[in-house]
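Chemist: Sequence first, predicted model second:
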Amino acid sequence: MICSNEDFAKKNGVLGKSRKELLCSESAKQKEKPMTQSQLRIYMSNYLKNQGTWKLSQLKKLKFEEIKEEFDKLVKQVDTFVPMSLKATKAELKRFGEELQTKTTKRQKIDDKDA
């Protein structure tokens, strides 16, 4: 059977699209896979090293569990970090709010000698 150029182009286009879709779906499946233990160890070691707390030679001597513990400590520390400027504004707002809530009246001093 002889196909014209238009039919051939249409078939190639359809095949090309399905091939692209197939490759995209395969790459998406690969991205969904969790990291292996060695990949995770490398990731955590690089994180600890780049934070400036550890050297690579020190990390190579540690076991995976020890690296994971140190990594978790550092991530918790980074997550709970609050900048000083934000702390100051919270404190200022808190004091400002207290002043609005509490109404104080000035009292005149009464000397005991006069009374």
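Modeler: Thanks, I have the structure now.

Chemist: When you work out contacts or count neighbours from here on, use the C-alpha atoms and nothing else.
Modeler: Noted.

Chemist: Contact partners for R95?
Modeler: With contacts defined as C-alpha atoms under 8 Å, 6 or more residues apart in numbering, R95 has no neighbours.

Chemist: In the chain, which helix is the longest?
Modeler: helix 5-32 (DSSP state H).

Chemist: Could you check how far whatever helix or strand comes next after it is from the centre of its chain?
Modeler: From helix 5-32 onward toward the C-terminus, using DSSP states H and E, the following helix or strand is helix 37-50. In terms of C-alpha atoms, centre = their mean, to the nearest Å, the centre of helix 37-50 is set 16 Å apart from its chain centre.

Chemist: got another, please set it beside the one above:
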Amino acid sequence: AHARNVAMAFAGWGIPTAQALRQLHQALPTMPLIASGGIRDGIDAAKAIAMGASLVGQAAAVLGSATTSTSAVLAHFAVVIEQLRVACFCTGSASLSALKDARLVRAGDEE
């Protein structure tokens, strides 16, 4: 109960990765940015790249595979790579670099 009470105080701590990335990219458009935190799969990575990230870091999503085997880690990244390829295709981006120019629509935004 004690640990839970301590942890609950931090439930709203910090800035969501997408919000931080958007604000940083607007303030420093030429600065290379690394998105990390909450990147669960290739779709999250694609969104981060489209919002201006130069690199994407993944930890929690990989740790489960890492405790299993090297082949599980390789399988995880094979899925991430395929998800990135599909995201590029769906946005008409020929590469991850081109994904930075993809048009994004936030959920709830009107066109």
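Modeler: Good, I have the coordinates. This is a predicted model, so every value here is computed, not measured.

Chemist: Quantify their similarity with the TM-score.
Modeler: For this chain pair, the superposition-based TM-score is 0.25 by TM-score structural alignment, normalised by the length of the second structure; 39 aligned residues with a C-alpha RMSD of 3.7 Å.

Chemist: From the chain's centroid, how far away is the longest helix of the first structure?
Modeler: Distance, centroid of helix 5-32 of the first structure to centroid of chain: 35 Å (C-alpha atoms, centre = their mean).

Chemist: Buried residues, it. List them.
Modeler: Buried positions in helix 5-32 of the first structure, judged by neighbour count with 16 or more other C-alpha atoms under 10 Å: none.

Chemist: In which helix or strand does E70 of the first structure reside?
Modeler: Going by DSSP H and E, E70 of the first structure is in helix 64-79.

Chemist: That helix: how far from the chain's middle?
Modeler: 14 Å.

Chemist: what helices or strands is that helix leaning on?
Modeler: helix 37-50 (3 or more C-alpha pairs under 8 Å, 6 or more residues apart in numbering; DSSP states H and E).

Chemist: list the buried ones in the following helix or strand past the helix it packs on?
Modeler: Next helix or strand after helix 37-50 of the first structure toward the C-terminus (DSSP H and E): helix 56-61. Neighbour-count burial for helix 56-61 of the first structure, with 16+ other C-alpha under 10 Å as criterion, is recorded at L59.

Chemist: by contact count, what packs against helix 56-61 of the first structure?
Modeler: Using 3+ C-alpha pairs under 8 Å, 6+ apart as the test, helix 56-61 of the first structure ends up in contact with helix 37-50.
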